[in-house]
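> Model the structure of this input:
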Amino acid sequence: MKLGILGGTFNPIHLAHLRIAEEVREARALDRVLFIPAAVPPHKPLVGDIPFAQRLAMVEAAIADQPAFAASDIENRRPGKSYSVHTLEALRQEYPGAEFFFIIGLDSFRDLSTWKEYQRLFELTHLVVAARPGVAEGDPKSLLPIAIMKDFCYNRASNSLEHHSGNSIFFVEETLLDISSTRIRRMVAEGRSIRYLVPAPVLDYIDRHGLYRGQERF
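Purely as a prediction, here's the structure:
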């Protein structure tokens, strides 16, 4: 099985998340994309105190009509911060024999050296970097942290960086949808419509549970 992994706070999940998951699924011929809400995000505080259960419920509502998408509560099943390296280790036990494709945005990829045990990620999974059109042209190795450049070689035919472990970094040019969870939370707090920014079931969930209303911080 070729399994895509898309993590995030999903606070809330929106159409840009879904679109990049669909584009990577198609580009890498994935059998399934697993959406994994972070329980305790290690890189930024969780805004709004929205419980994990509600963020997971919104993900499940958003992907219900796409059989190739699934949601996982794996990061809520262990204590401590939701480090990606630990999640991937657990997933390899949960899905033995699967080939993993970890999906991240270009902004996160540029900050990879700040991640916990980031060097080990390349031993556990392929990385698929969602880049804006034209960004990955030239020498993609220049995007890597200097400390690990020697561990990769560039494959021009596939426009990928191959790690000595056998895993690769692939660059996928995404359809740029200028949507952010921060903006959505602000709009809800201001009483503005978020229709067509989130899937209809997510909009309904936010309305029914009164999420993000009257928040002072976004």
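> contacts, neighbours, all on C-alpha from now
Will do.
> What's the local residue count around the nearest residue to L176 once chain neighbours are set aside?
Distance criterion Cα to Cα, 6 or more residues apart in numbering; nearest residue to L176, sequence neighbours excluded, is R132 at 6.8 Å. For R132, the neighbour count with other Cα atoms under 10 Å is 15.
> try G191
G191: 12 surrounding residues under other Cα under 10 Å.
> what helix or strand does it sit in?
Counting by DSSP states H and E, no helix or strand carries G191.
> re the thing from before, kindly provide the distance from the residue nearest to L176 to I184.
If you measure R132 against I184 using Cα to Cα, to the nearest Å, the figure is 22 Å.
> do G4 as well
Applying Cα to Cα, the value for G4 to I184 is 25 Å.
> and this one, so I can compare the two:
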Amino acid sequence: MRIGILGGTFNPIHLAHLRIAEEVRENLALDRITFIPAASPPHKPMNGELPFELRCELVRVAIADNESFQLSRIEGERAGKSYSIDTLRALGEQRPADELFFIIGSDSFLEFGTWHEYRAIFQCSSIVVVERPGARVPNLSEALPEEVRSEFVLDRAANRLDHRSGHQVHYLGECLLDISSTRIRNLARQGRSIRYLVPAAVERYIIEQGLYADER
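So this is what the prediction gives:
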């Protein structure tokens, strides 16, 4: 199977996350998108984050009506920082016949050279770079860390980089919904509406459970 991997803190998951997943699935003809909440993200402090299991529950509620979407708690099953390379290796060991497509924002791709064992990620998975507002990547090759550029060949027609491992780097510039989890949390803290920023089921869950209200 062709599986998209979408990680994040999902604090909370919102409509832009879901739209990105759907557009990647459709554009690359993927069989499934796996949402993986980060237990302890290395690039982001966890101050003010909901507990891991609550964030997983928000994802579960958000994707319940889409058979192509699934939740994985794999990053909560190990101690320490939630490094992407460790997750991709574990997924590869669990399902070696699957082809993985690791989905990241263009802002993250521009800093990819700072990631833990980033070169090994190209060996484990194809990468799908999704354009984020304010972080356009005009030249995919030049956005690569300089030390790995020689490992890729540019396919201009497909707007894709082909890695010598057989994996690829794809670029999708279509989904530009500018929705921020930070803004959603701030609105919820103020008792204001978050309707149309998150799925209706997620909105209900946040309100019923009083999530973020204790941060006012």
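> TM-score them against each other, please.
The TM-score (TM-score structural alignment, normalised by the length of the second structure) is 0.95; 215 aligned residues with a Cα RMSD of 1.5 Å.
> what sits against the residue nearest to L176 of the first structure?
Residues counted as contacts of R132 of the first structure (Cα atoms under 8 Å, 6 or more residues apart in numbering) are L106, E173, E174, T175, L176.
> In strands only, show me those.
Using DSSP state E, the members of the contacts of R132 of the first structure that fall in strands are E173.
> how about the contacts of R132 of the first structure, which pair is most distant?
Among the contacts of R132 of the first structure, the pair separated by the greatest distance (Cα to Cα) is L106 and T175, at 13.1 Å.
> Neighbour count: the two, which is higher?
Between L106 of the first structure and T175, L106 has the larger neighbour count (other Cα under 10 Å), namely 19 against 14.
> burial measure for the nearest residue to that one once chain neighbours are set aside, as a count.
Once flanking residues are discounted, L106 of the first structure sits nearest to A131: 5.3 Å by Cα to Cα, 6+ apart. A131 of the first structure is flanked by 20 other residues according to other Cα under 10 Å.
> What of the one 4 residues further on?
Here the count is done by other Cα under 10 Å, and V135 of the first structure has 14 residues near it.
> what's the mean deviation for the helix or strand encompassing R89 of the second structure versus the first structure?
Applying DSSP H and E as the criterion places R89 of the second structure in helix 84-94. When the first structure is superposed, helix 84-94 of the second structure averages 0.5 Å from its matched positions, counting by mean Cα distance after the TM-score superposition for the first structure.
> what sits against the closest residue to Y196 of the first structure other than its chain neighbours?
Distances taken as Cα to Cα, 6+ apart put L15 closest to Y196 of the first structure, at 7.9 Å, once the chain neighbours are dropped. By Cα under 8 Å, 6+ apart, the contact list for L15 of the first structure reads I179, Y196, L197, V198, P199.
> gap between the residue nearest to the last one when sequence neighbours are not counted and P45 of the first structure?
Once flanking residues are discounted, P199 of the first structure sits nearest to A62: 5.8 Å by Cα to Cα, 6+ apart. Applying Cα to Cα, the value for A62 of the first structure to P45 of the first structure is 23 Å.
> Which one's more surrounded, the two?
Remark: of A62 of the first structure and P45, A62 carries more neighbours, 23 against 10, as counted by other Cα under 10 Å.
> Okay then, goodbye and thanks.
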